[in-house]
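1. The amino acid sequence is not available; the structure is as follows:
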């Protein structure tokens, strides 16, 4: 499954009301570590169907990151049943990200 792009307008529908847990990546075009983590998340997304991988550009969508206290990027949050259940920050290797996702689910 491919990653999805989420906006402030679609956040409730795509993330809070999703039928699976959602890993939401807060990123920006100018962020080096965000560009490093992007392909890793694409890979994870292609390998797993138990979770939705979503991305939100913080420059284009300022409301949602502010609501969740995102102060540095990349920040990843896992949402389950409409609630934020886990957070991690910074670029991490694939194995570490997969382990983090598993521990939150």
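-> Yes, it's here. The structure displayed is predicted, hence computed values, not measured ones. Numbers count the residues shown, from 1 in each chain.
2. Please make it C-alpha for all contacts and neighbour counts, starting now.
-> Fine.
3. end to end, how far does stretch 42-59 reach?
-> Separation of the first and last residues of stretch 42-59 by C-alpha to C-alpha, to the nearest Å is 21 Å.
4. Against the centre of the chain, work out the most remote residue.
-> residue 30 (17.2 Å; C-alpha atoms, centre = their mean).
5. Spell out the secondary structure type for it.
-> coil (DSSP: H, G, I helix; E, B strand; the rest coil).
6. I'd say residue 57 and residue 27 touch.
-> Yes: between residue 57 and residue 27 there is a contact at 5.2 Å, judged by C-alpha atoms under 8 Å.
7. Check it against this one:
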């Protein structure tokens, strides 16, 4: 199963617009799950993944990063990101 790490922050306006899309996809998708990560509460993960902007989406498959996109996204863009 693929996992999408969604790096976000409460103060980030694009994150606020994107979060409902992430939550909807998380309910709908069976082949991928989302992990919502607040950058202010998870500095070690932020550093280990080299996060420089939010929102950032990192696609993980079998423990390996296979994709990354930065910025607010539409539902369609996220589906393409996850499923190609």
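-> Ah, there it is. Note that the structure is predicted; figures quoted are calculated from it, not measured.
8. related to what we said a few turns ago, residue 57 and residue 27 of structure 1: which is more packed in?
-> residue 27 (24 against 17; other C-alpha atoms under 10 Å).
9. what do we get in structure 2 for that one?
-> Correspondence of residue 27 of structure 1 to structure 2, assessed by TM-score structural alignment: residue 8.
10. Same check on residue 77 of structure 1?
-> So, by TM-score structural alignment, residue 77 of structure 1 is matched to residue 58.
11. Same check on residue 102 of structure 1?
-> Using TM-score structural alignment, residue 102 of structure 1 pairs with residue 83 in structure 2.
12. how about the strands of structure 1, start to end?
-> Along structure 1, counting by DSSP state E, strands occupy 4-5, 22-27, 52-57, 75-80, 83-89.
13. Residue 41 of structure 1: which of these is closest?
-> Among the strands of structure 1, the nearest to residue 41 of structure 1 by C-alpha to C-alpha is strand 52-57 (7.0 Å).
14. Can you state the residues of structure 2 onto which the closest one aligns?
-> Aligned by TM-score structural alignment, strand 52-57 of structure 1 falls on residues 33-38 of structure 2.
15. average gap between that stretch and structure 1?
-> Once fitted to structure 1, stretch 33-38 of structure 2 is off its aligned match by 0.7 Å on average (mean C-alpha distance after the TM-score superposition for structure 1).
16. Show me what counts as buried in that stretch.
-> Applying a neighbour-count criterion of 16 or more other C-alpha atoms under 10 Å, the buried positions in stretch 33-38 of structure 2 are 33-34, 36-38.
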